[in-house]
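A.B. asks: Show me the folded form of this:
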Amino acid sequence: MTTPPSVFAAVDIGGSSGRVIAGRVAPGVLELDEVHRFVNRPVRVRGTLHWDILGLYGEALEGLRKLGVSRTPASIGIDTWAVDYGLLDARGALMGNPVHYRDTRTDGVMNRVLETVPRSDVYAATGLQFLPFNTIYQLAAESSARLDEATGLLLIPDLLAYWLTDCSGAERTNASTTQLYDVRTGTWSTELAARAGIPARLLPPLRDPGTVIGPLTADAAEATGLDPATPVVAVGSHDTASAVVGVPATGRDFAYISCGTWSLVGVELDKPVLTPESREANFTNEVGVDGTIRYLRNVMGLWLLQECVRVWAAQGLPADLPTLLEQASVERPFRSVIDPDDPEFLPPGDMPARIARYCRRTGQPTPETPAAVVRCIIESLALAYRRTLQDAVRLSGTPVETIHLVGGGARNALLCQLTADACGIPVVAGPVEATAIGNLMMQARAAGVVGDLAETRALIAATCELRRYEPTGNPTRWDTYELGAHWAVGNR
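C.D. replies: I've put the predicted structure just below:
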């Protein structure tokens, strides 16, 4: 007798949107149903950029309510972006809306902290990429009075889970993005926190993905109409951790690009790489499920396109991205190249104007049409992926035969093809909903429906729509167009 598929609920919130997805999982079965989608729109108040965390929690409740009308989920899992947090007071109440990592409050803070704690010490403990918005620098930007008043902090997915269950903690894959987590010992680095001026008492107990956090509170059960006994399960709560679970790989000789607002480019390892060379290359060792290490580097990602489309739409210009991508595919190649990770592109604002300013500053032609800007962005991302992948292979000693590009970027055929061309390696695009799938599969594992990571990925590969892009041309020609190099040899 065939066991009917179990239904799991994934609350998956990224930097620009969120969704609640129902997943039916059984041996040979993986089916998704998007129940609720909503916008994640930050709010600037008195000069500070905040997340609308109460609005996001309300949307999550609404999605769970919609799901519960027709289906009974076996459990709920939550994943979101990393690094941001909420501080709690002595009553367990939130001390104000969490600040957005793109806010300018951390300007200069990282360098100030690193004057007290050397980079070599920070990297030896955490193995984490130095980014100005890492949690450690955000906390260092807080006033001492505010930190003294706080009794604890919760990262965003853990904060949402706390409101659902009244159980506090820090899921390990997300904790490892804070630059306060010792990747060698699997514990908080209380010594590093103290040296950075951060009270270690704020750091919550750690928990592993695949463990049960707790059942719904009476309030959450009433708001959603779900059974109060419904468990909330700790998944890979950093959305990249869930996305890497959702990679449909059949072996270990692969690289991944989790491509959304950010692009996370890297390989999966069994242990961290903490060498001085890795530190100088600014690679990160984030924790994955089953004790794996996500050895990667952040690349700015589709944020560049998202901001351009937003600005063009506000100006009344054509802003249909599929049309712009089609037009960009026939634009002259390599006319202008930017560094996607230039700090100028991090905050919200007029992205087309910033790209034009960057091109003028570097002596390149300014893209004059939206299609030309899109071509510039896509080629620049492909080059950034190429550089990052080459560094990952060199520093980790891991061979790569296939690139799995998952997330929203898997829909972008031009980006997928140019990535294959630039890297000289086949790109397998999909699944688009890799993050939600990884979330669902960790819940299914907790329920005993699926087995280990290999079995999980085999099910994803067998049930999801994938597209393969073979490299065309000679990848060495991309050497000519590395950032700045093509202007040294003349405008092509």
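A.B. asks: rest of the way, CA atoms for contacts and neighbours
C.D. replies: Noted.
A.B. asks: List the buried residues for the strand or helix carrying E379?
C.D. replies: Assigned by DSSP states H and E, E379 belongs to helix 370-396. For helix 370-396, the neighbour count (16 or more other Cα atoms under 10 Å) marks 370-389, 391-392, 395-396 as buried.
A.B. asks: so what does the following helix or strand past that helix touch, helix or strand wise?
C.D. replies: Downstream of helix 370-396, the first helix or strand assigned by DSSP H and E is strand 402-406. Applying 3 or more Cα pairs under 8 Å, 6 or more residues apart in numbering; DSSP states H and E, we find strand 402-406 packed against strand 254-259, strand 427-429.
A.B. asks: Just put these in JSON lines and tack on distance to V235.
C.D. replies: Shown next, in JSON lines, are these (distance: least, Cα to Cα, whole Å):
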{"stretch": "strand 254-259", "distance to V235": "17"}
{"stretch": "strand 427-429", "distance to V235": "23"}
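A.B. asks: Let me have these in TSV, adding distance to N111 and mean neighbour count as columns.
C.D. replies: Formatted as TSV, those follow (distance: least, Cα to Cα, whole Å; neighbours: other Cα atoms under 10 Å):
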stretch	distance to N111	mean neighbour count
strand 254-259	28	26
strand 427-429	37	26
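A.B. asks: Relative to D452, which of those strands is closest?
C.D. replies: strand 254-259 (17.8 Å; Cα to Cα).
A.B. asks: Let's see this one next, to set against the first:
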Amino acid sequence: MSADVSRHVAIDLGASSGRVALGTVQAGKLTVEVLHRFPNGGVPVQGGLYWDVLGLWREVLHGLRLAAGHGPIDSVGVDSWAVDYALLDEHDQLIGGVHHYRDTRTDGVMEDLLTRMPREAVYDATGIQFLPFNTAYQLVAHERQAPGVLGRAAHLLMVPDLLHFWLSGRQVTEQTNASTTQLYDPRTGQWAGPVLDAFQVPAGLLPDIVPPGTDLGEVTSAITHETGLAGTRVVAPATHDTASAVAAVPARGEGWAYLSSGTWSLVGVETSHPVITPEALRHNLTNEAGVGSTTRLLKNIMGLWIIQECRRAWGNPEFAQLYANAELAPSGGPLIDPDDARFLPPGLDMPQRVQAYCEETGQATPQSPAEITRCILESLAVRTSEVLSALENVTRQTISTVHIVGGGSQVRFLNQLIADLSGRVVVAGPVEATLIGNLLVQAEACGQIPEGSLRDIVLTSEALDTFEPRSVPATRKPLIGQDQAARS
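C.D. replies: Next up, the predicted model:
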């Protein structure tokens, strides 16, 4: 390999699928080739919901074998969804399975714990949005479900950190994922001791926190034997997939926000420091760590998950046809609150849940798949617009452009709805922002690209689509219960 060419492997684990991709950096540009795709999803076991983490590991090893066939690989790094974790014993063996954040074991736990430590105090210590599946609440639920389990555990590793441990032999928690747990202090960059104490989470479980771009050493001899990779560095990228995606937002200057669009919609702005204020708490905004010592001030919205589950209930028609039919359905119809708790669990009754919400709120009931899909898409666009306005209020900055990245950036109808309903210019792409961010953080850590050049490389490597607002923003009633402090 010539000195001006480097190769890196990104392992990207999403809630519905995973990928192993090869990124080649040459002459200031990045090319990405997905080598292996594989399905992912929750596995129900005795009333619980789990991830098949060993099955994912098998697929990752297969992808790495394919990567090794392309010649020397400079580095490999893993990103995934947030909040979920594995417990290991003193021999570094898994204790039980890895629970899925949609497992109902956390029902009511958040409300109970906030009687131990007031909401305002928890937010001041962590700056994190109150969601029932945050790691803090999962751990308490785990202890209640299996008394003594936290005492028996020697280590806790977030999902991507677990895979980095299996690759390199080193146990750490990468900062962007640590910041999602509601156990992390964004001001100090360390674990939040008062929260650990209040929720009775043993501090000794939690490894050292490292920033994105940390070199964890070479792959182990066992990995070399299994995959053929030799001398490859294990580099922790921004292991929270949203953090990797935001790192690849092709933006310059000020006045922009991002929407990482997929199973979840994550709407936010990038700031130089955490914004932990009463107003941020009122809007239930989250402060998560980003690349380059930035903070991602954002809001989690339920996202395209609702359509994904409706599609499953309808026999898996093509997404393109669903969206095309929805565009032909009447506009200005009923709206749902995407963040209503009823839409969180999986289930083939998702279309009925949408209809029930509309009926309960005195709106017309969407009947056909096209009407239900349009209802969901318009609701997501309205909710996005609401969050953008909240971010403007909290930061006192004007947002004129919204960068949509991720798989949802391909939904042109949704992109246009967001432009129309928010009155802002929408720039869509790149679709593979998570992979790109992961790969370029690795490349920077390996010294293959200049520090701080990541977004410039994205701008020169990717084609983008622009959606202008077609009219003055339409007036739509606010979604039920928006931004209530108690909202999950």
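A.B. asks: what about the helix holding E379 of structure 1, distance to the chain center?
C.D. replies: Helix 370-396 of structure 1 sits 17 Å away from the centroid of its parent chain (Cα atoms, centre = their mean, to the nearest Å).
A.B. asks: Structure 2: which residue goes with T240 of structure 1?
C.D. replies: By TM-score structural alignment, T240 of structure 1 lines up with T242 in structure 2.
A.B. asks: typo on my end, it should be T151 of structure 1
C.D. replies: Match for T151 of structure 1 (TM-score structural alignment): A154.
A.B. asks: Please name the residues that touch its match.
C.D. replies: 87-90, 92, 204-205 (Cα atoms under 8 Å, 6 or more residues apart in numbering).
A.B. asks: By neighbours, which of the residues you listed wins?
C.D. replies: Using other Cα atoms under 10 Å as the neighbour test, these are led by L87, with 22 neighbours.
A.B. asks: Tell me which helix or strand comes right after whichever strand or helix holds it.
C.D. replies: Assigning secondary structure by DSSP H and E places L87 of structure 2 in strand 85-88. Downstream of strand 85-88 of structure 2, the first helix or strand assigned by DSSP H and E is strand 98-99.
A.B. asks: Identify all contacting residues around that next one.
C.D. replies: 48-53, 84-87.
A.B. asks: with structure 1 superposed, average distance for that strand?
C.D. replies: Once fitted to structure 1, strand 98-99 of structure 2 is off its aligned match by 0.5 Å on average (mean Cα distance after the TM-score superposition for structure 1).
A.B. asks: Identify the residue nearest the aligned partner of G292 of structure 2 in structure 1 in space, chain neighbours excluded?
C.D. replies: Under the alignment (TM-score structural alignment), G292 of structure 2 pairs with D290 of structure 1. Among residues not flanking D290 of structure 1 along the chain, L453 sits closest, at 7.8 Å (Cα to Cα, 6 or more residues apart in numbering).
A.B. asks: isn't that neighbour right up against V244?
C.D. replies: No: between L453 of structure 1 and V244 there is no contact under Cα atoms under 8 Å: 10.2 Å.
A.B. asks: Looking at these two, which one has more neighbours?
C.D. replies: V244 (30 against 18).
A.B. asks: Hmm, G438 and that one touching each other?
C.D. replies: Yes: counting by Cα under 8 Å, G438 is a contact partner of V244 of structure 1 at 7.2 Å.
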